[in-house]
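Visitor: Okay, here's the prediction I keep looking at, along with the sequence it came from:
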Amino acid sequence: MTDTPQGALDELATHARRGFPQLLAARDRTEHDLDDLRRRLRGTPCDPASSVVMMGSWGRRERTTGSDDDYLVLVDGERPDDGAPAVEPQVSRLDGLLGMGEAKPGTQGIFGQQVFVGPMVRHIGLEEDGNANLTQRMLLLLESVPVVGREAYRRSLEQVVDGYLAGEAKDYRPPRFLLNDLIRYWRTICVDFAGKARADEQKWGMRNAKLRLNRKLLFAGGLIPVLHCHLHRRDEQRAFLLDALQAPPTDRLAHAFLRHDAIDEGVRALGAYDRWLGLLGDPEMRAHLNGLTRESAAGDPRFREVRRLAKEFEQGLLALLFETNLSPLAREFVLF
């Protein structure tokens, strides 16, 4: 095994009887749509410090029918003073250019924003590190892909990684500052889900399914590279993380299953996730899940199938973390 996860999903798929047809088709679809999006944005004014970054299913390379167009205009630097020239591209310029169908950015104030990397990094863990700042920073690390301004995007990503490692990294140890913030983000996702469910049960079925599968994939896909920092000296960890986090989360997980001789567990886990992605790409299934409340989901046969796939996925992840040679590391750094 190489130290880079790029291409690991294809390798693991050779060990699966049916492969991972939904995941690989979604990856091809995403790459095609990214190329189309880059053509759409060609000629859009863009400052050298700016990048247009797609997140969510774009960043995971998992676009299906009905996927949202979650994006940020990411600016490498500080927010300009009042009266300074506007930073390009302005979000208003992207209206109509980022729409692939009817999908729009999420409505929680996270996406469709111009975000400056300086405050994103400077406020890590402080009072100003609100839900939006934490979410934007974590999604930049875990599931993002640039369509405009690749060099500015790379500099921004480097600043975030440096913000976590500066003064914290140790030889052959996972960086605890990054690890703890990653765990904080996962717990924030869980708490936010419960809060939204209490306030409004609309779309409970879809939100619950994504929490069990897509969000858990996101967390695990970040956790594994952070734990794998124990294989590197502190002066190697920056380059290792930057390389690993550029691969889709499914590649990161597939690489870990292969590396830790848990191929059967990996095939079952990502096979379950593959089947979920097929369900997610079915418009009728999406509409059905969006219409389920907590009460109606309890006896719903299609939601029971989603729960079964989620359990199979979770069991594979647990086996990777606690039944391979990752176990001592996971027990020391994840549990306490």
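Guide: Right, received. Where do you want to start?
Visitor: hey, let's count contacts and neighbours off CA atoms from now on
Guide: OK.
Visitor: now the strands for the protein?
Guide: 50-55, 71-75, 113-116, 144-148 (DSSP state E).
Visitor: residues making contact with stretch 202-219?
Guide: 142-143, 182-183, 186, 189-190, 193, 197, 249-250, 273, 286, 289-294, 297, 303, 306-307, 310, 313 (Cα atoms under 8 Å, 6 or more residues apart in numbering).
Visitor: Redo the strands of the chain as TSV? Include distance to residue 22.
Guide: Below are the strands of the chain laid out as TSV (distance: least, Cα to Cα, whole Å):
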stretch	distance to residue 22
strand 50-55	19
strand 71-75	24
strand 113-116	31
strand 144-148	20
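Visitor: Could you identify the buried members of the contacts of stretch 202-219?
Guide: Neighbour counting with 16 or more other Cα atoms under 10 Å marks 142-143, 182-183, 186, 189-190, 193, 197, 249-250, 273, 286, 289-293, 297, 303, 306-307, 310, 313 as buried within these.
Visitor: let's bring in a second one:
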Amino acid sequence: MPYIETAKQNSVKKVEELRRVLKNDDTTFTIVVGGSLARGEASDESDIDYFFFGDDEASVERAKDFLRSKEIEIAAIVGKAPSADGAFGSAACETRQALITDIGGNNDDNAKITRRILFLLEGSWLTSPDTFKRYRRAVLSRYVSEHVEPHHLTRFLLNDVIRYYRTICVDFEFKTVEKNKEWGLRYIKLRYSRQFLYFSGIVAIAQTVGLSPLAKVERLIELFDLTPIERVRTICGTSADEALRLYDNFLQKISSGATRTELNTVGQDRQTHTEDFKDLQSKGRLFTAELSKILDGTYGPQHPIHKALVF
């Protein structure tokens, strides 16, 4: 699958360059890359999406200052400067304690749940790998209580992954209808990369059945260290081949700047639908059907993941 492999090589190269530029000795914070770079799916059209966590507020402030000092070097690697409203805004950072508290509470807004779940499902370290691993273990230990029985799923985590996915689906409607954001490219990404990331989280959580609470955490750490594509391949084997072939086609299409520009002209009105959009939309339906087939084939009808996704 040539475009999956090309995207992986491109992503690895850029992440390695970012790690070199951002290397420092401060282990009280970690800078985390997300998005297509972290998933191993980046093309030359991809930008950088990152956030950061610190041991305390002072650590967070040091991370902000450090990133500001590296802005030009980062832009030279990824092709554009990081957004001042993203990486340097308050919504893109928090302390370790804030990361694991108030989950589901009044302050657990869209930005916070997105940051937390993406940290688990696709995040990759740019600085302080040991700190990154420490924070990820802390989050997973918060989700997996010591009282969870071996035959149970990690339901707390599963419910939050489901909540995240449904949140971005609803958020898509809000952004494109009420905020008048571009519709076409967002729609295609929702049908492919967002859905696939969600699926990779579901199958990882399904793997925790039959394990002790500690073993559940260790298994999740092991699986979340993989990219979503690697994760699904590891768990589902060759049964994922057709879905990945369709995903390879998606990556090929959105690696083209011209196709991205074209998709951004597409709206809900069918008269605006281009041939590329209609092809991706049609294959997107097949992609969803394949993911459903893989889930059924990997886990028998008695596996608790099926009921848990409904109730």
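Guide: Yep, it's here. A quick note: this is a predicted structure, and the numbers were derived from the prediction, not measured.
Visitor: and the strands of the first structure as a markdown table, adding distance to residue 244 of the first structure and mean neighbour count?
Guide: Formatted as a markdown table, the strands of the first structure follow (distance: least, Cα to Cα, whole Å; neighbours: other Cα atoms under 10 Å):
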| stretch | distance to residue 244 of the first structure | mean neighbour count |
| --- | --- | --- |
| strand 50-55 | 17 | 25 |
| strand 71-75 | 21 | 25 |
| strand 113-116 | 24 | 20 |
| strand 144-148 | 13 | 24 |
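Visitor: residue in the first structure matching residue 133 of the second structure?
Guide: Using TM-score structural alignment, the partner of residue 133 of the second structure in the first structure is residue 154.
Visitor: Near that match, how many residues? Count them for me, please.
Guide: If you count neighbours by other Cα atoms under 10 Å, residue 154 of the first structure ends up with 15.
Visitor: likewise residue 36 of the second structure?
Guide: Residue 36 of the second structure, neighbours per other Cα under 10 Å, totals 19.
Visitor: What residue in the first structure is paired with it?
Guide: Aligned by TM-score structural alignment, residue 36 of the second structure pairs with residue 57 of the first structure.
Visitor: who's in contact with that match?
Guide: 63, 67-68, 143.
Visitor: Mind doing that once more with 7 Å?
Guide: 63, 67 (Cα atoms under 7 Å, 6 or more residues apart in numbering).
Visitor: And for residue 228 of the second structure?
Guide: Residue 228 of the second structure neighbours (Cα under 7 Å, 6+ apart): 39, 122, 197, 200.
Visitor: Let's check: the centremost residue of the first structure is which one?
Guide: residue 143 (3.2 Å; Cα atoms, centre = their mean).
Visitor: What distance do you get for that one to residue 33 of the first structure?
Guide: Distance of residue 143 of the first structure to residue 33 of the first structure, given as Cα to Cα, to the nearest Å: 16 Å.
Visitor: re the thing from before, among the contacts of residue 228 of the second structure, which recur in the first structure?
Guide: Compared against the first structure with both residues aligned by TM-score structural alignment, their matches' Cα atoms under 7 Å, the contacts of residue 228 of the second structure retain 39, 197, 200.
Visitor: what does the last one align to in the first structure?
Guide: When you say that, I think you mean residue 200 of the second structure. Aligned partner of residue 200 of the second structure by TM-score structural alignment: residue 221.
Visitor: What is the neighbour count of its match?
Guide: Residues near residue 221 of the first structure, counting by other Cα under 10 Å: 25.
Visitor: Kindly report the same for residue 279 of the first structure.
Guide: 17.
Visitor: For residue 336 of the first structure, grab the count of nearby residues.
Guide: 7.
Visitor: residue contacts, it?
Guide: Residue 336 of the first structure neighbours (Cα under 7 Å, 6+ apart): none.
Visitor: any idea how far residue 232 of the first structure is from it?
Guide: Distance from residue 336 of the first structure to residue 232 of the first structure, by Cα to Cα: 22 Å.
Visitor: And residue 223 of the first structure, by the same measure?
Guide: Taken as Cα to Cα, the span from residue 223 of the first structure to residue 232 of the first structure is 16 Å.
Visitor: The two: which is more packed in?
Guide: Between residue 223 of the first structure and residue 232, counting by other Cα under 10 Å, residue 223 is the more crowded of the two (22 against 16).
Visitor: gap between the residue in the second structure sticking out farthest from the centre and residue 180 of the second structure?
Guide: The centre of the second structure is farthest from one residue, residue 271, which by Cα atoms, centre = their mean lies 32.3 Å away. Counting by Cα to Cα, the gap from residue 271 of the second structure to residue 180 of the second structure is 18 Å.
Visitor: Residue 111 of the second structure now?
Guide: Going from residue 111 of the second structure to residue 180 of the second structure by Cα to Cα gives 20 Å.
Visitor: Next: residue 223 of the second structure.
Guide: 37 Å.
Visitor: ok, now residue 125 of the second structure?
Guide: According to Cα to Cα, residue 125 of the second structure and residue 180 of the second structure sit 34 Å apart.
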